[in-house]
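Engineer: have a look at this fold, sequence not included:
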């Protein structure tokens, strides 16, 4: 069985970072956002980042479990 080396981009993390950076840039340079909108945008970017990290952790744990199973099969 061949191992597949795929590099997958987690777009959720990039979208969360983009929301966070754009919110900070808009709030500091162009105009000041209303406080409620600013809090909502920051909270949504944090939630998006947490979801992205959760998917990354799940993918890492699945790969680790698969590698452990492959190792057991190879030793038998």
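Structural biologist: It's in. A quick note: this is a predicted structure, and the numbers were derived from the prediction, not measured.

Engineer: when you work out contacts or count neighbours from here on, use the C-alpha atoms and nothing else.
Structural biologist: Will do.

Engineer: what ranges does the protein have for its helices?
Structural biologist: With DSSP state H as the criterion, the chain has helices at 11-25, 35-75.

Engineer: second structure follows, compare the two:
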């Protein structure tokens, strides 16, 4: 299974730099960058904090890519 997210797109639509998202969520810029680039999956608590910041459900930001599965 391949997990993906649209975090970077949501952030760009808001014109929010990674440093601002970091400040607002309390998550490090390094962690957020790794999450955005699909290098790591966020912990549930991190996903909830990010979703709350964008007023979205976790499923609207983080999902499984069923089309491009290996």
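Structural biologist: Perfect, I can see it now. Keep in mind it's a predicted model, so treat the numbers as computed, not measured.

Engineer: can you pull the TM-score for these?
Structural biologist: The TM-score (TM-score structural alignment, normalised by the length of the second structure) is 0.30; 39 aligned residues with a C-alpha RMSD of 3.8 Å.

Engineer: mean neighbour count added to the helices of the first structure, as TSV?
Structural biologist: TSV is the format used below for those (neighbours: other C-alpha atoms under 10 Å):
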stretch	mean neighbour count
helix 11-25	16
helix 35-75	13
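
Engineer: helices and strands around the longest helix along the second structure, which ones?
Structural biologist: Counting by DSSP H, the longest helix found in the second structure is helix 44-53. Other helices and strands packing on helix 44-53 of the second structure, by 3 or more C-alpha pairs under 8 Å, 6 or more residues apart in numbering; DSSP states H and E, are helix 18-25, helix 58-61.

Engineer: kindly recompute the last result at 10 Å.
Structural biologist: helix 18-25, helix 29-36, helix 58-61 (3 or more C-alpha pairs under 10 Å, 6 or more residues apart in numbering; DSSP states H and E).
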